[in-house]
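In: Give me a model of this one.
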Amino acid sequence: MMEEFKKLGLSENVIAALKKKGYVTPTEIQQKTIPVLLEGKLDLIAQSQTGTGKTASFAIPIIEKAKENSKHVQAIILTPTRELALQVSKEIESLRGQKRLRVLAVYGGTSMNDQIQKLRQGIDIVVGTPGRVIDQIKRRFLDLSQVSFTVLDEADEMLNMGFLEEIEKILENTNPHQRMLLFSATMPKPIQMIAKKFMKEHLFLKIENKQLTIGLTEQVYYEVASSDKFEALRRVIDISDEFYGIIFCKTRVEVDILTRQLIDKNYSAAGIHGDISQEQREKVLSLFRAKRVNILIATDVAARGIDVNDLTHVVNYSLPQNPESYVHRIGRTGRAGKSGMAVTFIIPSERNRLRFIEKIAGGEMNRKELPSINEVIAFKKKHIRQTVEQYCQAGTSGSYEEIAKEILISNTPVSALASVLELAFKAVLNPQNYKELRGVNDSHRTSRKGKKDSFGQNYRKQRSDRDGGFGSRNKRTDDGPRFDSRKSRPDSGKRFDSKKPHSEGPRFDSRKPRSEEGQRFDSRKSRPDGGKRFDSKKSFSGGKKKSFKSFKR
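Out: Okay, the predicted model is just below:
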């Protein structure tokens, strides 16, 4: 037990902490990185996907190397989001065991003064987002001149969020003799440039991607027109017995729009993204965990750190950018021995990207057809019947029975119950709450003029929608009759030849306009009124050349 970890050269304190957390054997990235970092001779670049145990791979060596009762910051760890900063700081605290190391998460959306007070008291390991770390450096409350480790966690995500400039400024303020560690799922050129600029001799490790999809997660997708996504989502939710899931969108604006659309249709929904405060985020997540809100709409970044085990659905309202993001999303359902469903909506142009994600992520995605309006209504009726039967078996209070007896005095049981059901569920069972879906096969040939996309926004005008564009060859004149724009005007009767003028005169050169007397002139030489050639270096009165300053008032 724990023999593999002992072979890595870890202390008994860390071994005990790992055992307490349930670790048995190190992952591949932990086996390769921990010995290198403990030796302390090389910087490190590790290309690894989410879920491979990379946090422990850099946290353990930092804990082993850090000294107790230090009077300066010994390690700085940068993360793209405050959620990940909190997650990493808690992981370090759980791995430090009995070693007295002070850890602080530094991020925006919370009190700056609280963080300043703790920094003044002394912190060994700082985990933070680039923006807030820069703020504390500028205020001179955070000194990184003596750090032994600098870690860039999920470096590609930080670059995607526009933190390149902040990262470089932070690195310029760190100890030049530190060990620098860079972890990233991808290796774009800006990351390579950072490594070249700030790293010394380093080791590059690449952990091969493995299939991480959960066996108990059913993966399905629906191909719909972009403007039908919201309608499709409603149908998926409405044919589920107990929908409890996360819906992923690409941008913060899309999260806000979709959240508002769902609430307007009386769904219990809430959204989170990077623009909301930490207090508001925690409030929303508390409601979601308590199932007082059963639909959570989020961006990939905002969803990091959310740990809920009994989700029934994960919905990709927007197709993720890469297979790793897809795996990370759908891995939130089908946990703890429970089945789950991963639903993905695509438009026809995204078919190839979906196939690529399916190939890399592993597992089969089954295409399904959306239920019809009648099928949704039938499912709702079945659900209502089952709910009523459950209430009947559980028994009702005396006050309701008294009302029921009074109603039955003048009504038959069937008509009375039907009236109660209509009163309670008329709006729910109204087919007009849904709209017909367009077929995806011909949707791309249909004009988008006056149409809205899945978030209720107007499409950009296509050329066929503009006056005078393609498709508008035959237009009506003010007088009514149609004419062909390739021919002459309606009042002429002759076909127009662009090589000849409207008059019967000789062919003219459009580059040499006519004067009022009909004589040709060269606009580059003389003016139509017969004046002298114009010289821009002289004044308009023909006098001596004036300087630019003479024209100033």
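
In: can we go C-alpha only for contacts and neighbour counts from here?
Out: Will do.

In: Wait, V14 touches L95, no?
Out: Yes: if you go by CA atoms under 8 Å, V14 and L95 touch, sitting 6.4 Å apart.

In: shared neighbours, these two?
Out: By CA atoms under 8 Å, 6 or more residues apart in numbering, V14 and L95 have these common neighbours: I60.

In: Helices along the stretch 301-450 of the chain, start to end?
Out: 323-330, 351-361, 373-394, 398-409, 413-425, 440-443 (DSSP state H, counting those that start in this stretch).

In: Which of the ones you listed sits closest to V315?
Out: Of all the helices of the stretch 301-450 of the chain, helix 323-330 sits nearest to V315, with 8.1 Å by CA to CA.

In: what's the angle from that closest one to helix 351-361?
Out: Orientation of helix 323-330 against helix 351-361 (axes from the mean of the first three to the mean of the last three CA atoms, to 10 degrees) gives an angle of 80 degrees.

In: which helices and strands sit right next to helix 323-330?
Out: Judged by 3 or more CA pairs under 8 Å, 6 or more residues apart in numbering; DSSP states H and E, helix 323-330 is in contact with helix 351-361.

In: and for the helix it packs on, what are the contacting residues?
Out: 210-213, 319, 322-324, 326-327, 346, 364-365.

In: Now do the contacts for the closest residue to R292 other than its chain neighbours.
Out: Spatially, and ignoring its direct neighbours in sequence, R292 is nearest to S268 (7.8 Å; CA to CA, 6 or more residues apart in numbering). By CA under 8 Å, 6+ apart, the residues touching S268 are 262, 292-295.

In: So which of these sit within strands?
Out: I295 (DSSP state E).

In: Would you write out the PyMOL command that picks the buried residues out of the contacts of S268?
Out: Selection of buried members from these for PyMOL, criterion 16 or more other CA atoms under 10 Å:
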select buried, resi 262+293+294+295
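
In: before we go on, could you also do this sequence so I can check it against the first one:
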Amino acid sequence: MQAVQGYLAASTLRTLHNSMFSATYPVFVQRTAKQFLRAPEFLSLSGEQVHVTDTEHLFYIVPSMDKDRTLVRIIEIENPASAIIFCNTKTAVHYVTVVLQRFGYDADELSADRSQSDREQILKRVREGTLRFLVATDVAARGLDIPELSHVIQYEPPEDPEGYIHRAGRTGRAGRPGTALSLVSEAETLTLDAIAKRYSIEFQQRRAPADTDVQAIVAERVTTLLEARLRERDRLQTERSQRFVPLARTLAGNEDESALIAMLVDDYYQETLHAPPAMVREAAPAGELQGGPPPARRPQRRRPPSRRPWRSER
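Out: Here you go, the predicted model:
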């Protein structure tokens, strides 16, 4: 701004109409305004309330050493369509990104260490909806305008209270509802209390989900997905799968072998719900679903039973 001002003539500066916009008015913003504006007047469009009213503000009290696993459990329970996860340091950003990726989530990091080309590519994926979770610091994510961002998750509260407004303001934009989640330790609740009093935000405390909560909800989801998948199968596919029914019963009844079934179900769940959007399996045509007529097919001659690929020729 100072460089641009240096190219303008004094007469131009006197007649130029300038405006500045900011979510908050900290001291350094006011100082900058006085430097570039003549007799600036401050206009607040939201009165005393600077946060987005359509955003739900939630927090979980979590032990510091269990934040990473709690974050995974919250993601499973909330199942956000897209989210930015804020950390205070580049080290924390990298750690959280690695944890999410190892758990099978579509996540990437954005920090000052990334090259400009990497940053542009990551932001392009976020805006196009092909990156589900972005982990970032305040510096990296300041000023981002990401449409339809459903959640903002604060892995740790910001060091500056005003940072909360900028973080939470990434969601709930253009009249859309949003959710801002905060993970805080017992000591960090004091920071959250200060933010609540300063900006008149009503935080709602949620109980941190346990492993049993996650097990119940993912079991319900994967059962629904598999039942829908089963209804899509035609008669030949159903007939083909019958050869594995005895094996499935044997594996289910053997505690040592049940890990095989758990592995297959887990892989299917991750590939279906947590794969990058571009890799998610396309839905079957409407006619393939139960309740709709199957699409017209040219009659085909059935092969003799001995030629079926799952039967031995011997």
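
In: State the number of residues packed around Q390 of structure 1.
Out: 11 (other CA atoms under 10 Å).

In: Counterpart of it over in structure 2?
Out: Under the alignment by TM-score structural alignment, Q390 of structure 1 pairs with A228 in structure 2.

In: mind checking how far that match is from D211 of structure 2?
Out: 26 Å (CA to CA, to the nearest Å).

In: next one: stretch 238-255 of structure 2 to chain centre, how far?
Out: For stretch 238-255 of structure 2, the separation from the chain centroid amounts to 36 Å (computed by CA atoms, centre = their mean, to the nearest Å).

In: Pull out the buried residues from it.
Out: In stretch 238-255 of structure 2, counting by 16+ other CA under 10 Å, buried: 251-252.

In: Relative to structure 2, which residues correspond to stretch 346-359 of structure 1?
Out: Residues 184-197 of structure 2 are where stretch 346-359 of structure 1 aligns, with TM-score structural alignment as the criterion.

In: Show me where the stretch 1-150 of structure 2 has its strands.
Out: 55-61, 83-86, 107-110, 133-136 (DSSP state E, counting those that start in this stretch).

In: Quick check: which helices or strands does the first one pack against?
Out: Looking back up the chat, that one is strand 55-61 of structure 2. Strand 55-61 of structure 2 packs on strand 178-184, strand 204-205, going by 3+ CA pairs under 8 Å, 6+ apart.

In: okay, those strands in JSON lines with mean neighbour count next?
Out: Converted to JSON lines, these look like this (neighbours: other CA atoms under 10 Å):
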{"stretch": "strand 178-184", "mean neighbour count": "23"}
{"stretch": "strand 204-205", "mean neighbour count": "12"}
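
In: Which part of structure 1 matches stretch 82-98 of structure 2?
Out: Under TM-score structural alignment, the match for stretch 82-98 of structure 2 in structure 1 covers residues 244-260.

In: Okay, buried residues for that stretch please.
Out: In stretch 244-260 of structure 1, counting by 16+ other CA under 10 Å, buried: 244-250, 252, 254-256, 258-260.

In: Counterpart of A17 of structure 1 over in structure 2?
Out: Aligned partner of A17 of structure 1 by TM-score structural alignment: none.

In: isn't A17 of structure 1 right up against S94?
Out: Yes: counting by CA under 8 Å, A17 of structure 1 touches S94, with 7.0 Å between them.

In: Now do the closest residue in space to A56 of structure 1 that isn't next to it in sequence against L417 of structure 1, distance only.
Out: Counting by CA to CA, 6+ apart, Q30 is the residue found nearest to A56 of structure 1 once chain neighbours are left out, at 7.2 Å. Look at Q30 of structure 1 and L417 of structure 1: by CA to CA, they are 64 Å apart.

In: Likewise for L152 of structure 1?
Out: Distance of L152 of structure 1 to L417 of structure 1, given as CA to CA: 64 Å.

In: Settle it for me: which of the two has more neighbours?
Out: Remark: of L152 of structure 1 and L417, L152 carries more neighbours, 20 against 15, as counted by other CA under 10 Å.

In: For T171 of structure 2, see how far away E56 of structure 2 is.
Out: According to CA to CA, E56 of structure 2 and T171 of structure 2 sit 10 Å apart.

In: Spell out which residues are contacts of both of those two.
Out: 177-180.

In: Quick check: of these, which lies closest to E220 of structure 2?
Out: The closest of the shared contacts of E56 and T171 of structure 2 to E220 of structure 2 turns out to be T179 (CA to CA; 23.5 Å).

In: quick one, what contacts that closest one?
Out: T179 of structure 2 makes contact with 55-58, 150-152, 171-172, according to CA under 8 Å, 6+ apart.

In: excluding its backbone neighbours, what's nearest the residue mapped onto R289 of structure 1 from structure 2?
Out: Under the alignment by TM-score structural alignment, R289 of structure 1 pairs with R127 in structure 2. Excluding the flanking residues, the one nearest R127 of structure 2 by CA to CA, 6+ apart is I146, at 5.7 Å.

In: Tell me if I'm right that that neighbour and G172 touch.
Out: No: taking contacts as CA under 8 Å, I146 of structure 2 lies outside contact range of G172: 10.4 Å.

In: looking at structure 2, which of the contacts of S268 of structure 1 still make contact?
Out: Compared against structure 2 with both residues aligned by TM-score structural alignment, their matches' CA atoms under 8 Å, these retain 262, 293-295.

In: Would you pull up how far the match of stretch 346-359 of structure 1 lies from the middle of the chain?
Out: Counting by CA atoms, centre = their mean, stretch 184-197 of structure 2 is centred 24 Å from the centre of its parent chain.

In: on that earlier part again, top of the contacts of T179 of structure 2 by neighbour count?
Out: In terms of neighbours by other CA under 10 Å, these top out with T171 at 29 neighbours.

In: need the contact list for the corresponding residue of structure 1 for it.
Out: In structure 1, the residue paired with T171 of structure 2 is T333, using TM-score structural alignment. Remark: with contacts taken as CA under 8 Å, 6+ apart, T333 of structure 1 is in contact with 217, 309-314, 339-342.

In: let's see 7 Å
Out: 217, 309-314, 340-341 (CA atoms under 7 Å, 6 or more residues apart in numbering).
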